[in-house]
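Colleague: the following block contains a protein sequence and its predicted model.
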Amino acid sequence: MDILYPSLKVGAAAGGVGLFVGAVGGIMRNTTPVLFSLFSGFQWFTLGSSYTASKKIVTTAWGGEENMTSSDMVKASTIAGGSAGLVGGLIRGPKNLVPGAIVFSLLGAGGQYAYNAYARTAESRAEQRKNKKSWLDSKWSPLTPLTDKQYESLLEEKILRIDAEIAIIDDNIAAIKAAEGKKQENKEPSTGAPPKSKA
């Protein structure tokens, strides 16, 4: 199923394109568009499914795409293209076997090479964007970019500092209240009765 389903999926997509191309070609050649479209769709389906199946078989035999280099992928696509060309040559006649295998081998190799080049370029651009410094990184910038962890630790430091300042203020308030209480005690008059005068 790992080979059959993807092959049929690609083949169906290629067959749909083949039906459209065949219909257009049949109309332009003034032939029966329906028959031309059906034959073209069948041929494209066969080429797409056989190419995908062959490439899956080769990549699986070589350890999977994740373990293959770019040159290995080009080789696998070349082999798959040659296999698809042989199948297409069988449909069109025995004399088309060798030319079909050669042409589709070159197409497979060229297509994979172009894809590898595009993938390398896209990866390089992504890496450049990742490593590109922002204007915030300039030494002349008054702002400094912070990560989430740096921002979190900075907030924690500020909260601790504020808590310490609040504790100091509370201590000062308590000391002031205690001092005021002592002053009030010293100002209060004695409650004893005054001495009586002699008659």
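Modeller: Received, thanks.
Colleague: CA atoms for contacts and neighbours, from now on please.
Modeller: OK.
Colleague: state the helix or strand in which the residue most central in space within the chain lies.
Modeller: The centroid of the chain falls nearest to residue 126 when counting by CA atoms, centre = their mean (10.2 Å). According to DSSP states H and E, residue 126 maps onto helix 97-131.
Colleague: and that helix, what does it pack onto?
Modeller: Where contact means 3 or more CA pairs under 8 Å, 6 or more residues apart in numbering; DSSP states H and E, helix 97-131 is packed against helix 70-92.
Colleague: okay, buried residues for the helix it packs on please.
Modeller: Neighbour-count burial for helix 70-92 flags 73-89 (criterion: 16 or more other CA atoms under 10 Å).
Colleague: what number of residues lie near residue 107?
Modeller: For residue 107, the count of nearby residues is 17 (other CA atoms under 10 Å).
Colleague: contact partners for the closest residue to it other than its chain neighbours?
Modeller: Nearest-residue entry for residue 107: residue 81, 6.8 Å, with adjacent residues in sequence omitted and distances by CA to CA, 6 or more residues apart in numbering. Residues counted as contacts of residue 81 (CA atoms under 8 Å, 6 or more residues apart in numbering) are 51, 101, 104, 105, 106, 107, 108, 109.
Colleague: nearest residue to residue 116 in space, ignoring adjacent ones along the chain?
Modeller: Nearest non-adjacent residue to residue 116, counting by CA to CA, 6+ apart: residue 70, 6.6 Å away.
Colleague: and the gap between the residue nearest to residue 107 and residue 134?
Modeller: According to CA to CA, to the nearest Å, residue 81 and residue 134 sit 46 Å apart.
Colleague: if we can go back for a sec, among the contacts of residue 81, which two are most distant?
Modeller: With CA to CA as the measure, no two of the contacts of residue 81 lie farther apart than 51 and 106, at 12.9 Å.
Colleague: the two: which is more packed in?
Modeller: A direct count of neighbours by other CA under 10 Å for residue 51 and residue 106 places residue 51 higher, at 26 against 17.
Colleague: quick check, residue 112 in contact with residue 74.
Modeller: Yes. With contact defined as CA atoms under 8 Å, residue 112 reaches residue 74; the gap is 5.5 Å.
Colleague: alright, now check it against this:
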Amino acid sequence: MESVCGSRCGLCVVCGLCPAMTAQHHPDQLTHPREVAWQAALLGGAAAIPGTAFGAFYGTLRTQTPVLFSIISGAQWFAIGATFWGIRTSMLNHAGLLNWWNLTRGAPLHPHYHLNPSPSDKVRASTVAGALTGFSLGFLFRGPRNVIPGTIMFGLFGWTGQHGYDYLDARNSRGLRAKAELREMGEEKPKANFMHKFAKSKWSPMSVLSDEEYENMMQEKLLRVEAEIALIDDRIEAFRKKAVEMETQRKTEKVQELAQMQK
């Protein structure tokens, strides 16, 4: 019995297990070329932004047509970013692209085991993508003499960039794991922001205090205020006593004056 996809296994007719039909329920097994092209266009557009800015700056300083130079520079950066990312994504998803091609022809699909590529796969894909980008765009933009240098340099850029990204990603992952462990142990320390880091430097006129240090400082200020209040109370009491003594002395003197007048 012939199936819908053209094969003679008859699975789709009997139990609906034809790979071409079950692939609809497993989108991870397929990679549409349109998705690869869209991702490449997005990264190319992101690369075109700094390329256009650099072209405008350089063109203003060195050329008489800065607008045209910035447009050409942005287009070149777009081509570099889109080509590199398109080749890299295609290499990392070659099984998914092959399954999409098999699905269009009615051929059986192959299991896609490389859903999570290893670091070595990413390094290899970035290096090859960089070399092919330098080869193709070097020939297109600079001519045959720049093919070999462009291939070598862009291959090194891809290799170095992927290793640098993997290093930073691994360091960030270690930091997140350490924070998670401290959070579980209840010993997580608050992350210092830019102002805290600046305040802790020896050149800063400010200082950062912990809760305990701030509480101790406020207690010292409170004790100092209470001591000053006690001194003020003592002075007030002394003034009162002196006022009473002066009033008593004045009354005594007045009585003595009246006594002398009566005599």
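Modeller: Thanks, I have it. Because the structure is predicted, anything quoted here is derived from the model rather than measured.
Colleague: circling back to that earlier point, buried residues, the helix holding residue 126 of the first structure. List them.
Modeller: If you call a residue buried by 16+ other CA under 10 Å, then helix 97-131 of the first structure has these buried ones: 97, 100-102, 104-109, 111-113, 116.
Colleague: matching residues in the second structure for the helix or strand following that helix?
Modeller: Where DSSP H and E defines the elements, the next helix or strand beyond helix 97-131 of the first structure is helix 148-187. Using TM-score structural alignment, helix 148-187 of the first structure lines up with nothing in the second structure.
Colleague: and helix 148-187 of the first structure, what other elements does it pack with?
Modeller: For helix 148-187 of the first structure, there is no helix or strand it packs on, judged by 3+ CA pairs under 8 Å, 6+ apart.
Colleague: still on that earlier bit, the residue nearest to residue 116 of the first structure -> the second structure?
Modeller: When the second structure is aligned by TM-score structural alignment, residue 70 of the first structure is paired with residue 119.
Colleague: right, and that match touches residue 167 too?
Modeller: No. Shown here, residue 119 of the second structure and residue 167 do not form a contact pair, counting by CA under 8 Å, at 10.5 Å.
Colleague: aligned counterpart of residue 95 of the first structure in the second structure, please.
Modeller: In the second structure, residue 95 of the first structure lands on residue 145 (TM-score structural alignment).
Colleague: next, count neighbours for its match.
Modeller: 10.
Colleague: what about the alignment partner in the first structure of residue 180 of the second structure, distance to residue 173 of the first structure?
Modeller: Alignment note (TM-score structural alignment): residue 180 of the second structure maps to residue 130 of the first structure. Going from residue 130 of the first structure to residue 173 of the first structure by CA to CA gives 53 Å.
Colleague: now swap in residue 53 of the first structure and tell me
Modeller: For residue 53 of the first structure, the distance to residue 173 of the first structure (CA to CA) stands at 83 Å.
Colleague: the two - which one has more neighbours?
Modeller: Per other CA under 10 Å, whichever of residue 53 of the first structure and residue 173 has more neighbours is residue 53, with 23 against 12.
Colleague: element containing that one, please.
Modeller: Following DSSP H and E, one finds residue 53 of the first structure within helix 33-61.
Colleague: now that helix: which residue numbers in the second structure?
Modeller: Mapping helix 33-61 of the first structure onto the second structure (TM-score structural alignment) gives residues 66-94.
Colleague: cool, stretch 3-19 of the first structure as well?
Modeller: Stretch 3-19 of the first structure maps onto residues 36-52 of the second structure, going by TM-score structural alignment.
Colleague: mean offset of the matching stretch relative to the first structure (after superposition)
Modeller: Once the two models are superposed, stretch 36-52 of the second structure sits on average 1.2 Å from its counterpart in the first structure (mean CA distance after the TM-score superposition for the first structure).
Colleague: and that stretch, what's buried?
Modeller: 36-37, 39-49, 51-52.
Colleague: may I ask which two of these are separated the most?
Modeller: Greatest spacing in the buried residues of stretch 36-52 of the second structure, by CA to CA: 36 and 52 (23.9 Å).
Colleague: how far does the helix holding residue 126 of the first structure sit from the chain's center?
Modeller: Distance of helix 97-131 of the first structure from the chain centroid (CA atoms, centre = their mean, to the nearest Å) equals 20 Å.
Colleague: what's the angle from it to helix 33-61?
Modeller: Calculated by axes from the mean of the first three to the mean of the last three CA atoms, to 10 degrees, helix 97-131 of the first structure forms an angle of 60 degrees with helix 33-61.
Colleague: quick one, helix 97-131 of the first structure and helix 70-92 angle?
Modeller: Going by the same axes, to 10 degrees, helix 97-131 of the first structure makes 150 degrees with helix 70-92.
Colleague: ok, average deviation of helix 97-131 of the first structure from the second structure?
Modeller: Here the mean offset of helix 97-131 of the first structure against the second structure after fitting is 0.9 Å, by mean CA distance after the TM-score superposition for the first structure.
Colleague: looking at the contacts of residue 81 of the first structure, spot the one nearest residue 42 of the first structure.
Modeller: Once CA to CA is applied, the member of the contacts of residue 81 of the first structure that ends up nearest residue 42 of the first structure is residue 51, at 14.1 Å.
Colleague: on that earlier part again, report the separation between the match of residue 95 of the first structure and residue 151 of the second structure.
Modeller: Residue 145 of the second structure sits 11 Å away from residue 151 of the second structure, taking CA to CA as the criterion.
Colleague: how about residue 119 of the second structure?
Modeller: For residue 119 of the second structure, the distance to residue 151 of the second structure - CA to CA - is 22 Å.
Colleague: now swap in residue 135 of the second structure and tell me
Modeller: Distance from residue 135 of the second structure to residue 151 of the second structure, by CA to CA: 5 Å.
Colleague: could you do residue 216 of the second structure as well?
Modeller: 65 Å.
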